[in-house]
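Enquirer: coordinates only, sequence not included:
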């Protein structure tokens, strides 16, 4: 009885593309938001300055729901 020849090829697995986390909505992914600067007794606005985004804490990515959600 002759031996049976089989050729086995290793399975080709395609690695999934890395998924980028979505950018933060309030800051648009920059990590900074514009904060209005107010001066004077009547607190009139005079300009804007950059401030840290409190949603993503300056990271720029959407934090998503917490682990308890």
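Expert: Here it is on my side, so go on. Worth saying up front: this structure is predicted, and the values here are computed from it rather than measured.
Enquirer: for the rest of this, base every contact and every neighbour count on C-alpha atoms.
Expert: OK.
Enquirer: how much space between residue 16 and residue 22?
Expert: Computed with C-alpha to C-alpha, to the nearest Å, the distance linking residue 16 and residue 22 is 17 Å.
Enquirer: contacting residues around stretch 54-63?
Expert: Residues external to stretch 54-63 that are found in contact with it (C-alpha atoms under 8 Å, 6 or more residues apart in numbering): 21-32, 52.
Enquirer: skipping its backbone neighbours, what lies nearest residue 36 in space?
Expert: residue 48 (4.4 Å; C-alpha to C-alpha, 6 or more residues apart in numbering).
Enquirer: what is the helix or strand encompassing that neighbour packed up against?
Expert: Using DSSP states H and E, residue 48 maps to strand 44-52. Helices and strands touching strand 44-52, by 3 or more C-alpha pairs under 8 Å, 6 or more residues apart in numbering; DSSP states H and E, are strand 32-39.
Enquirer: and the comparison structure, right after this:
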């Protein structure tokens, strides 16, 4: 008589939940700012830069 080992079924693979998106930049990591020039602070255009809330990662910061 030979003993047959029971076959172990693998656990189902679950995906990690996606981290929450940053509310300031909506998950892009960039925000737009108006560029102003002159003494009267005349608006001349827009410039993008990284989000200071999430530091450009696009994920909501931990509380």
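Expert: Great, that's in hand. Given the structure is predicted, the values throughout are model-derived calculations rather than measurements.
Enquirer: give the contact list for the counterpart of the residue nearest to residue 36 of structure 1 in structure 2.
Expert: When structure 2 is aligned by TM-score structural alignment, residue 48 of structure 1 is paired with residue 46. Going by C-alpha under 8 Å, 6+ apart, residue 46 of structure 2 touches 32-35.
Enquirer: with residue 30 of structure 1 instead?
Expert: Applying C-alpha under 8 Å, 6+ apart, the residues contacting residue 30 of structure 1 are 58-60.
Enquirer: aligned partner of it in structure 2?
Expert: Residue 30 of structure 1 maps onto residue 28 in structure 2, by TM-score structural alignment.
Enquirer: report the separation between the most centrally placed residue in structure 1 and residue 33 of structure 1.
Expert: The structure's structure 1 has its C-alpha centroid closest to residue 61; by C-alpha atoms, centre = their mean the separation is 2.2 Å. Noted for residue 61 of structure 1: a distance of 14 Å to residue 33 of structure 1, by C-alpha to C-alpha.
Enquirer: about what we covered before: of the contacts of stretch 54-63 of structure 1, buried ones?
Expert: Among the contacts of stretch 54-63 of structure 1, those buried by neighbour count (16 or more other C-alpha atoms under 10 Å) are 23-24, 26-27, 29-32, 52.
Enquirer: give me the mean deviation of the strand holding residue 48 of structure 1 from structure 2.
Expert: For strand 44-52 of structure 1, the mean deviation from structure 2 after alignment is 1.0 Å (mean C-alpha distance after the TM-score superposition for structure 1).
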